[in-house]
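1. here you go, sequence then predicted model.
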Amino acid sequence: MTIAFLNGDYLPLAEARISPMDRGFLFGDGIYEVIPTLQGKPIGFNAHMARMRQGLEMLEISSPFPADYWRAVVNSLLTKNNELLQSESVGIYIQISRGADATRSHAYPDDLTPTLFAFAFATPPPPVPDASKVKGLHVALGEDKRWQRCNIKSTSLLGNVMHFEQGKREGKQEIILFNRHKEISEASSSNVFIVSNGVIKTPPLDHQILPGITRKLVIECLVKEGILVEETVLPLAELLAAEEVWLTSSSKEIAPVIEIEGKPVGNGKVGKIWQQAIEAFNQHKFNF
């Protein structure tokens, strides 16, 4: 029986209820975070909390709960669900919506109490840090048709869901998106890195790209090892000509891509620079 957190209480997930007038349900008016943990230790907790605060500020949702409050929730959910999940890799989903109002109005209502929700779920184990053993991803390509504020980690994910479904229907594990200028933005649920002429590159942050926490940690971990990452515009043609392509997210960590639209990336095998990246990430990922 999964135990969830809802508005200060811990209860079975199957019994958790919110009002149908909650703006998170009616409008997707809220933000969320997924905090990965490994052997009970959160990865990038402070960075996740900082992004959550920024998201709440951008949506003008008032939340007085500090990071220590959410750290206690994360620890409690790990403890309460330990026997059920029986996994070293666990994700903690946190969602804060603006709350429930008596009427449905597009305008922000005054003085609502935010709805706080969190639950724990088992996640796949981290990738094996061995280029000769890890399985690479096969991905599709698609034109980015989402809204213009993808930098907000909003619960309004319909565009991402539709893109992901497109990739799934094509038999792929993800879909990398490009804008009308044929420049890479991100994937439907991941950030994108490439290795081009031996240089690691990733698109710069803007309103079309989620400031992924794993993206941030990968860059900072590589810098600690003296390896620089260029944040630069990535033309679609450069992606297709890259020696290596990686996708990063809380659940994937650093996932190598070996095929795009049926064509191999580089030599079609996981690359040696990915090996350096995953080793650097594993060495430093708990320090943020």
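-> Perfect, thanks for sending it.

2. CA only for contacts and neighbour counts going forward, please
-> OK.

3. tell me how far the residue nearest the centre of the chain lies from residue 54.
-> For the chain, the residue sitting closest to the mean C-alpha position, by C-alpha atoms, centre = their mean, is residue 249 at 4.5 Å. Per C-alpha to C-alpha, to the nearest Å, residue 249 is found 19 Å from residue 54.

4. re earlier: does the residue nearest to the centre of the chain touch residue 213 like I think?
-> Yes - if you go by C-alpha atoms under 8 Å, residue 249 and residue 213 touch, sitting 7.4 Å apart.

5. okay, now residue 244: neighbour count?
-> Residues near residue 244, counting by other C-alpha atoms under 10 Å, number 30.

6. could you do residue 248 as well?
-> By other C-alpha under 10 Å, neighbour count at residue 248 equals 24.

7. tell me if it really is in a strand.
-> Yes - under DSSP: H, G, I helix; E, B strand; the rest coil, residue 248 sits within a strand.

8. the residue nearest to it when sequence neighbours are not counted: what's it in contact with?
-> The shortest distance from residue 248 to any non-neighbouring residue, by C-alpha to C-alpha, 6 or more residues apart in numbering, is to residue 254 (4.7 Å). Taking C-alpha atoms under 8 Å, 6 or more residues apart in numbering, we find residue 254 in contact with 127, 246-248, 274, 277-278.

9. repeat that for residue 24.
-> Contacts of residue 24 by C-alpha under 8 Å, 6+ apart are 30, 97-99, 155.

10. wait, residue 85 touches residue 124, no?
-> No - using C-alpha under 8 Å, residue 85 is not in contact with residue 124, being 11.7 Å away.

11. between the two, who's got more neighbours?
-> Neighbour totals were compared for residue 85 and residue 124, and residue 85 leads with 17 against 12 (other C-alpha under 10 Å).

12. now the more buried one: how far from residue 91?
-> Taking C-alpha to C-alpha, one finds residue 85 at 11 Å from residue 91.

13. same deal with residue 137?
-> 21 Å.

14. can you check residue 143 too?
-> From residue 143 to residue 91 the distance is 30 Å (C-alpha to C-alpha).

15. likewise for residue 155?
-> 17 Å.

16. just give the number of residues close to the residue nearest to residue 20 when sequence neighbours are not counted.
-> What sits nearest to residue 20 in space, not counting adjacent residues and going by C-alpha to C-alpha, 6+ apart, is residue 26, at 7.5 Å. Here the count is done by other C-alpha under 10 Å, and residue 26 has 13 residues near it.

17. please compute how far the one helix or strand residue 26 maps to lies from its chain's middle.
-> Residue 26 belongs to helix 23-27 when assigned by DSSP states H and E. Helix 23-27 sits 21 Å away from the centroid of its parent chain (C-alpha atoms, centre = their mean, to the nearest Å).

18. next one for the comparison:
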Amino acid sequence: MIPGVPGDSQAYLNGEFLRLQDAKISVLDRGFIFGDGVYEVVPVYEGHPFRMAEHLARLERSLAAIRIESPFDRAGWHGVVQGLIDRSLTASCVVYLQVTRGVAKRDHGFPTERVAPTVFGMTSPFTRPGADVREQGVSLVSIPDERWLHCDIKSVSLLGNVLAKQRAADQGADEVVQFRDGMLSEGATCNVWVAAGGKLLAPPKNHLVLEGIRYGLMAELAAEAGIPFEMRPITRDEVENADELMVSSATREILPALKLDGRPVGAGRAGPVYGRLRQGYDARIAALLGKPGSASM
């Protein structure tokens, strides 16, 4: 048995759906040996994947960046994802997909012979952030960004993010906000957003940040709410003196960050920019499910 995982949890591995505890890979898989692979995480609401096209597009970009040919076309990926959703223990879940370069002799260079990629998928239960989490927000601590220079690739090599996340935990915080050369990059597991003077600010989409799927969504929501949006370098001073800070990810959706390094952010409570974006986000989920919009979902 896998600790904390129900014994009947299902997975996908190289063309077969099977129990998660029965899924096995070779110790020579390059994902295990080198972290030579990429992954994607798709949130699913009551059986409906959210922004699936954008998630698959990012998976394809990550695969191309590390020179792995995609094992499936879009229809094939949809089949894998739907198969996992159909076998999920909960209607609302997170689908995790991972592709590695496959099994080969341990050598830093790419295998010279043709090797089939290893394709793995699984689901985890997903509960949307409740009213208490939305009101209390998250706490952040600031740290230098010491990761590699290809953060735009959603790589399974996540040691830098793991160590960053643990630094937050060590200080009793929920997440880090990272700075590289005095400029905002992102959190360990999320994108970070700044509201100042009624504007929504985001760091540039480049090799220093992972372009979260909510990047495009937040720009859309800001436009719908009439909030000016700027994507540009953001200084540490701007972050420390922001009216509002927010974090976004597949499982957090969008949440206010109300503490930074132990001090209140802005007024110390969820602000108006967050409120308007939150309302728009909830409306998108409601539309996905064919329900009337509701800010209290």
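-> Everything's here; your move. Keep in mind that what you see is a predicted model, and the values were worked out from it rather than measured.

19. circling back: the more surrounded of residue 155 and residue 91 of the first structure?
-> Per other C-alpha under 10 Å, whichever of residue 155 of the first structure and residue 91 has more neighbours is residue 91, with 23 against 18.

20. still on that earlier bit, the second structure: which residue goes with the residue nearest to residue 20 of the first structure?
-> Under the alignment by TM-score structural alignment, residue 26 of the first structure pairs with residue 33 in the second structure.

21. got it, and residue 108 of the first structure?
-> Looks like residue 108 of the first structure aligns to residue 110 there (TM-score structural alignment).

22. confirm that residue 128 of the second structure sits in a helix.
-> No - read with three-state DSSP, residue 128 of the second structure is coil and lies in no helix.

23. which parts of the first structure are helices?
-> 23-27, 45-58, 67-80, 82-85, 158-169, 213-224, 236-241, 272-284 (DSSP state H).

24. who wins for proximity to residue 230 of the first structure among the ones you listed?
-> For the helices of the first structure, the distance to residue 230 of the first structure is smallest for helix 213-224, at 9.3 Å, taking C-alpha to C-alpha.

25. average separation of that closest one from the aligned part of the second structure, please.
-> Overlaying the second structure shows helix 213-224 of the first structure at a mean distance of 2.0 Å from the equivalent residues (mean C-alpha distance after the TM-score superposition for the first structure).

26. helices or strands up against that helix?
-> strand 229-231, strand 244-249, helix 272-284 (3 or more C-alpha pairs under 8 Å, 6 or more residues apart in numbering; DSSP states H and E).

27. strands of the stretch 51-200 of the first structure, start to end?
-> Counting by DSSP state E, counting those that start in this stretch, one finds strands in the stretch 51-200 of the first structure at the ranges 89-97, 115-122, 137-143, 174-178, 184-187, 191-196, 199-202.

28. which non-adjacent residue is nearest the counterpart of residue 146 of the first structure in the second structure?
-> Alignment note (TM-score structural alignment): residue 146 of the first structure maps to residue 147 of the second structure. Distances taken as C-alpha to C-alpha, 6+ apart put residue 160 closest to residue 147 of the second structure, at 5.3 Å, once the chain neighbours are dropped.

29. how many neighbouring residues does that neighbour have?
-> Counted with other C-alpha under 10 Å, residue 160 of the second structure comes out at 13.

30. of the helices of the first structure, which stretch is the most buried?
-> Of all the helices of the first structure, helix 213-224 carries the top mean neighbour count, a mean of 21, counting by mean count of other C-alpha atoms under 10 Å.

31. list of residues touching that helix?
-> 44, 47-48, 191, 228-229, 248-250, 253, 277, 280-281, 283-285, 288.

32. the same query, at a cut-off of 6 Å, please.
-> 248-250, 280-281, 284 (C-alpha atoms under 6 Å, 6 or more residues apart in numbering).

33. next one: stretch 52-62 of the first structure
-> Stretch 52-62 of the first structure is contacted by residues 98, 152 when judged by C-alpha under 6 Å, 6+ apart.

34. residues in the second structure aligned with that stretch?
-> Going by TM-score structural alignment: stretch 52-62 of the first structure matches residues 59-69.

35. likewise for stretch 241-261 of the first structure?
-> Going by TM-score structural alignment: stretch 241-261 of the first structure matches residues 241-261.

36. buried residues in the matching stretch?
-> 242-251, 253-261 (16 or more other C-alpha atoms under 10 Å).

37. now for residue 28 of the first structure: which residues touch it?
-> Counting by C-alpha under 6 Å, 6+ apart, residue 28 of the first structure has contacts 155-156.

38. measure residue 201 of the first structure to residue 48 of the first structure for me?
-> Residue 201 of the first structure is 23 Å from residue 48 of the first structure, by C-alpha to C-alpha.

39. ok, now residue 211 of the first structure?
-> Residue 211 of the first structure is 10 Å from residue 48 of the first structure, by C-alpha to C-alpha.

40. same check, this time on residue 231 of the first structure
-> Residue 231 of the first structure is 21 Å from residue 48 of the first structure, by C-alpha to C-alpha.

41. for residue 184 of the first structure, which non-adjacent residue is closest in space?
-> residue 178 (4.2 Å).

42. wait, the one you found sits on residue 188?
-> No - with contact defined as C-alpha atoms under 6 Å, residue 178 of the first structure does not reach residue 188; the gap is 10.7 Å.

43. comparing these two, which residue is more hemmed in?
-> residue 188 (23 against 20).

44. ok, that one - contacts?
-> By C-alpha under 6 Å, 6+ apart, the neighbours of residue 188 of the first structure are 160, 164, 175.

45. if we can go back for a sec, count of neighbours near the match of residue 146 of the first structure?
-> Neighbours around residue 147 of the second structure, by other C-alpha under 10 Å: 17.

46. alright, I will stop here.
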